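Novice: can't give you the sequence, but here's the structure:
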């Protein structure tokens, strides 16, 4: 099994200064993969009528080696936002569907692939919610202590671990571990460029 583990981080000052485009994020590998730079860009030849570039993935800071692009809008029936993930030459790699703004309980993120597969990731896995409920009395005590201490912060947080898998699937091609902010993609089951794009959208909390 081939896997890539990575984080999404803000760029350093040096990277911002050296970038040949407006640099937004940096995908930093933990195991496997390569450093990828996220910023503005559009696929060569355009992305179709009405499509607007959202962001691009580059291998280099100069912006000469694009890995792929994300554009919107793409016609869809969802109440969320549909984005298209394109390769360097504008070829379709997949589509991303973000949750509707009104979605509060386990928001659903979807990856739709050209072969018809749909990978759905819900905010907080069933296991993480069970653990959360069992430990909620402890979290309540901790938060009360933090409140009394006057730190102004809260330790309470809802489960955010997310696993993208098929409806009948057991193994998830893409996982997000909320405690560490780490993503892990199985590259034999999902194009790493689509995983990178989904991670950027998921991490931003908005696709508008």
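Specialist: Perfect, I can see it now. Everything quoted here is computed from the prediction, not taken from an experiment. Numbers count the residues shown, from 1 in each chain.

Novice: contacts, neighbours, all on C-alpha from now
Specialist: Noted.

Novice: from the contact counts, what lies against the strand ranked longest in the chain?
Specialist: The strand that spans the most residues within the chain, counting by DSSP state E, is strand 23-31. Using 3 or more CA pairs under 8 Å, 6 or more residues apart in numbering; DSSP states H and E as the contact test, the elements touching strand 23-31 are strand 3-9, strand 36-39.

Novice: and here is the other one:
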């Protein structure tokens, strides 16, 4: 099955939606359609689900409470664009991860845990690692920050990039009196696979710059969207 491309964006559609919906839209999840305009697949909002009607109030109680200042936050709710008052899932930080790691639960609209997503380090401790563990069907997926090829190129050209970076920072300082406009980072691309060491294995989720490629047969859409949100903010 072909991959679906989507991205997270705070666009005009997000601002317009915030005026109409009972919650403030943080980002829109935009699904790419080739040459056609991107369509909104879902809305992402901070906090637990907003339930404006009494009929929905009981369902809201199945979700963990969002506590300001709690180290287990942030909490996000993803709403379907087709049913913007019905949450697709909630992303809630939890304390199931071990030392030096972060863990998050992805909870469906019935309060059931769909998956747990954790952020830690690779076995050698050199790269950031994401792990998706679905609670139902589906294999665990692991993604490492930066592919082996991108890290190899990064190391090979490092002697050239360092002086160029220094010159750029000096020029920015002289012209703008600040270095905030320039950021230099190592490889960012992350590919989630059930067999992360097998480079020929199919990718369930693949991040490239600000866009994601997702294989629907490999990963539930709600989990894919949740991982993309966490990948963006954590």
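Specialist: Nice, thanks for sending it over. These numbers come from a predicted model, not from an experiment.

Novice: any idea what the TM-score is?
Specialist: Here the TM-score for the pair of chains, by TM-score structural alignment, normalised by the length of structure 1, is 0.81; 199 aligned residues with a CA RMSD of 2.9 Å.

Novice: picking up where we left off before, average offset between the longest strand of structure 1 and structure 2?
Specialist: Mean deviation of strand 23-31 of structure 1 relative to structure 2 after superposition (mean CA distance after the TM-score superposition for structure 1): 1.8 Å.

Novice: buried set for that strand?
Specialist: Buried residues in strand 23-31 of structure 1, defined by neighbour count with 16 or more other CA atoms under 10 Å: 23-29.

Novice: please enumerate the strands of structure 2.
Specialist: With DSSP E as the criterion, structure 2 has strands spanning 4-9, 25-33, 36-46, 75-80, 87-94, 102-108, 113-121, 128-134, 141-145, 190-193, 205-208, 211-214.

Novice: now those as CSV including distance to residue 56 of structure 2?
Specialist: What follows is these, written out as CSV (distance: least, CA to CA, whole Å):
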stretch, distance to residue 56 of structure 2
strand 4-9, 27
strand 25-33, 19
strand 36-46, 17
strand 75-80, 14
strand 87-94, 11
strand 102-108, 14
strand 113-121, 19
strand 128-134, 27
strand 141-145, 33
strand 190-193, 35
strand 205-208, 33
strand 211-214, 31
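
Novice: looking at the ones you listed, which is buried most?
Specialist: Highest mean neighbour count among those (mean count of other CA atoms under 10 Å): strand 87-94, with a mean of 26.

Novice: so where is that one in structure 1?
Specialist: Using TM-score structural alignment, strand 87-94 of structure 2 lines up with residues 66-73 of structure 1.

Novice: do you know how far residue 120 of structure 2 is from residue 127 of structure 2?
Specialist: Here the criterion is CA to CA, to the nearest Å. By it, residue 120 of structure 2 lies 9 Å from residue 127 of structure 2.

Novice: please apply the same query to residue 191 of structure 2.
Specialist: 13 Å.

Novice: could you tell me which residues touch both of these two?
Specialist: 144-145 (CA atoms under 8 Å, 6 or more residues apart in numbering).

Novice: residue contacts, residue 176 of structure 1?
Specialist: 161-163, 182-184.

Novice: tabulate those residues (JSON lines), appending distance to residue 116 of structure 1.
Specialist: Compiled in JSON lines, those are given as follows (distance: CA to CA, whole Å):
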{"residue": "161", "distance to residue 116 of structure 1": "25"}
{"residue": "162", "distance to residue 116 of structure 1": "21"}
{"residue": "163", "distance to residue 116 of structure 1": "19"}
{"residue": "182", "distance to residue 116 of structure 1": "27"}
{"residue": "183", "distance to residue 116 of structure 1": "23"}
{"residue": "184", "distance to residue 116 of structure 1": "22"}
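
Novice: now which residue in structure 2 aligns to residue 165 of structure 1?
Specialist: Per TM-score structural alignment, residue 165 of structure 1 is aligned with residue 193.

Novice: what angle sits between the longest strand of structure 1 and strand 3-9?
Specialist: 140 degrees (axes from the mean of the first three to the mean of the last three CA atoms, to 10 degrees).

Novice: the longest helix in structure 2 is where?
Specialist: Across structure 2, the helix with the greatest residue count (assigned by DSSP state H) is helix 158-176.

Novice: between the contacts of residue 176 of structure 1, which sits nearest residue 117 of structure 1?
Specialist: residue 163 (15.2 Å; CA to CA).

Novice: the closest one reaches residue 126, doesn't it?
Specialist: No. Using CA atoms under 8 Å, residue 163 of structure 1 is not in contact with residue 126; the gap is 10.1 Å.

Novice: contacting residues for the corresponding residue of structure 2 for residue 136 of structure 1?
Specialist: The equivalent of residue 136 of structure 1 in structure 2 is residue 158 (alignment by TM-score structural alignment). Neighbour list for residue 158 of structure 2: empty [criterion: CA under 8 Å, 6+ apart].

Novice: cool, and residue 143 of structure 2?
Specialist: Counting by CA under 8 Å, 6+ apart, the residues that residue 143 of structure 2 touches are 129-131, 190-193, 196.

Novice: please repeat the previous calculation with a cut-off of 10 Å.
Specialist: Shown in contact with residue 143 of structure 2 (CA atoms under 10 Å, 6 or more residues apart in numbering): 119, 122, 127-132, 189-197, 203-207.

Novice: and for residue 161 of structure 2?
Specialist: 154-155, 167, 184.

Novice: most neighbours of all these, which one?
Specialist: residue 154 (16 neighbours; other CA atoms under 10 Å).

Novice: now the closest residue to residue 219 of structure 2 other than its chain neighbours: how far from residue 194 of structure 2?
Specialist: Of all residues not flanking residue 219 of structure 2 in the chain, residue 204 sits nearest, at 6.1 Å (CA to CA, 6 or more residues apart in numbering). From residue 204 of structure 2 over to residue 194 of structure 2 the distance is 8 Å, taken as CA to CA.
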